[in-house]
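K.L.:
Got a sequence here, can you model it:
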Amino acid sequence: MGDVVVLPADAPRRVELERRGWPVVARSFGAQLDGDAVERERLRSLVDRAGLPVRALDVADVDAVLALDVATVGHYPGSVATRHEPFDRERATPSATRRGFGVWSGDDLVAMTFVDLLVGDDGAAAGLAAGSASAETDVTVVAVGHRGRGIGTAVKAASVLALLDAGVTRFRTGGSADNPAIIAANTALGYVRDEEWVTLEAGAL
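P.N.:
A predicted model of the protein is given here:
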């Protein structure tokens, strides 16, 4: 791999780099969902539609989280802007500021999403209802044999509903523009794309 640069899609530097022979090798995006725009009943129906138990993850689930991460770590499309680094035990452990949600089939964790919280000065991580916070999705993934069933959408919907009830007022997410599943999930939840990024690589032609 040659030198790699990630830029906003409309950045002037992109034109210069492409003129110099740096092709776009990947595209990514950011999107936002404001709390007051959430359609709660719609999201609840998306959770119910999964037909499997969906719940918040806790410290007892870390081994299951790590197992699903190992099984799917090479499945993320895109380039450096959307690369997923394998979880260690710390990142796989839910906390007051890092919430995890999962979908279960029997004893198997078949989908998960982790969300990092950014709490304002007037709120505390363990009691968000007293203040306000933003939530940034770190990762959402579904086991291979369970894809295409709305399970990824369900687990993201469950995370939004739970965090909305906890006092989160703004949700951010993103991913590869070459990942139609996550784009469809975000659209179903009501996220609005507001950032477009390109990854350019020297010598990729």
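K.L.:
CA atoms for contacts and neighbours, from now on please.
P.N.:
Fine.
K.L.:
Could you list which residues are in contact with Gly30?
P.N.:
Taking Cα atoms under 8 Å, 6 or more residues apart in numbering, we find Gly30 in contact with Arg172, Thr173, Gly174, Gly175, Arg193, Asp194, Glu195, Glu196.
K.L.:
one more to put side by side:
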Amino acid sequence: MGETIVLPAQTSRRAELEADGWVVIARSFGAQLDSARIDRQRLQALVAKAEGSVRELADADVESVLRLDAMTAEDYPGSAATQHTPLDRRAATPSASRRAFGAFGPDGDLVAMTFVDVEGTKAETQFTVVHRAWRGQGLGIAVKAASVLTLAAEGVTQFRTGGSADNLAILRANDAVGYIQDEEWVTLGRNVR
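P.N.:
Now for the predicted structure:
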């Protein structure tokens, strides 16, 4: 596949491009959760249900973050709109504006994490990932729920997230946390001859 274009799914330009031979190669979404709709008890239960422990990540966790990121670098579905750039030490280090939350297995290994950029009262999830061996156990849900609970308690009122519409696990996690999908995007591509 050669050139790609990412655009809102409902735009009239999509029909024009498809008529010209472009095809949908990936779908992505955006979703929002406002603090007034947060069900704190439910989110606390989702965090408590996780095997191991869930907590905010700190500088001391950077090596674990880099290790999990390297192990899962090829696991992000989708296309140009949902690509994950592998973390370097700076991007793996949490800060006041780049918060991170992780789930640790009983042996202390980091097995799930989410990174969230915070600006004032708005937060946007950059990515959430779970180690292959730990998928299907609610850990992606738990780290997203922990991020919402912590940041809402600090005054964040609007939470955004997104990702590949082909990633059923993240769609389920977002639904469980309370996000409402409000954007749909398509990636169009065409063969270069």
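K.L.:
Report the TM-score for the pair.
P.N.:
Laid over one another, the chains give 0.97 as their TM-score (TM-score structural alignment, normalised by the length of the second structure), with 191 aligned residues with a Cα RMSD of 0.8 Å.
K.L.:
Just the buried residues from the contacts of Gly30 of the first structure, in ChimeraX please.
P.N.:
Remark: buried members of those, expressed as a ChimeraX selection using 16 or more other Cα atoms under 10 Å:
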select :172,173,174,175,193,196
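K.L.:
Can you tell me which of the contacts of Gly30 of the first structure end up in strands?
P.N.:
When DSSP state E is applied, those are split such that Arg172, Thr173, Gly174, Gly175, Arg193, Asp194, Glu195, Glu196 fall in strands.
K.L.:
Go through the second structure and flag its longest strand.
P.N.:
Criterion DSSP E: the longest strand present in the second structure is strand 23-34.
K.L.:
mean per-residue distance, it to the first structure?
P.N.:
Comparison of strand 23-34 of the second structure with the first structure after fitting gives an average deviation of 0.2 Å (mean Cα distance after the TM-score superposition for the first structure).
K.L.:
what range in the first structure does that strand sit on?
P.N.:
Mapped onto the first structure using TM-score structural alignment, strand 23-34 of the second structure spans residues 23-34.
K.L.:
and the matching stretch, which residues are buried?
P.N.:
In stretch 23-34 of the first structure, counting by 16+ other Cα under 10 Å, buried: Pro23, Val24, Ala26, Arg27, Ser28, Phe29, Gly30, Ala31, Gln32, Leu33, Asp34.
K.L.:
next one: stretch 177-196 of the first structure
P.N.:
For stretch 177-196 of the first structure, burial by neighbour count (16+ other Cα under 10 Å) applies to Ala177, Ile182, Ile183, Ala185, Asn186, Leu189, Gly190, Tyr191, Arg193, Glu196.
K.L.:
Tell me the residue in the second structure aligned with the second one.
P.N.:
Alignment of Ile182 of the first structure against the second structure is given by TM-score structural alignment, with Ile170 as its counterpart.
K.L.:
and that match, what does it touch?
P.N.:
Ile170 of the second structure touches Thr128, Gly140, Gly163, counting by Cα under 8 Å, 6+ apart.
K.L.:
Distance to Phe104 of the second structure for those - can I get that in JSON lines?
P.N.:
Output for these, formatted as JSON lines (distance: Cα to Cα, whole Å):
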{"residue": "Thr128", "distance to Phe104 of the second structure": "14"}
{"residue": "Gly140", "distance to Phe104 of the second structure": "12"}
{"residue": "Gly163", "distance to Phe104 of the second structure": "23"}
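K.L.:
Go ahead and list the helix or strand containing the residue nearest the centre of the second structure.
P.N.:
Against the mean C-alpha coordinate of the second structure, by Cα atoms, centre = their mean, the closest residue is Phe127 at 3.4 Å. In this structure, Phe127 of the second structure sits in strand 122-130 according to DSSP states H and E.
K.L.:
what's the angle between that strand and strand 23-34?
P.N.:
Compare the direction of strand 122-130 of the second structure with that of strand 23-34 by axes from the mean of the first three to the mean of the last three Cα atoms, to 10 degrees and you get 120 degrees.
K.L.:
Mean distance of strand 122-130 of the second structure to its aligned residues in the first structure, please.
P.N.:
Mean deviation for strand 122-130 of the second structure: 0.3 Å (mean Cα distance after the TM-score superposition for the first structure).
K.L.:
in the first structure, what residues pair with that strand?
P.N.:
Mapped onto the first structure using TM-score structural alignment, strand 122-130 of the second structure covers residues 134-142.
K.L.:
And the contacts of the matching stretch?
P.N.:
With Cα under 8 Å, 6+ apart as the test, stretch 134-142 of the first structure has contacts from 72, 84, 110-119, 151-152, 156, 168-174.
K.L.:
show me where the first structure has helices.
P.N.:
Taking DSSP state H, the helices of the first structure run over residues 12-19, 40-49, 62-72, 151-166, 180-189.
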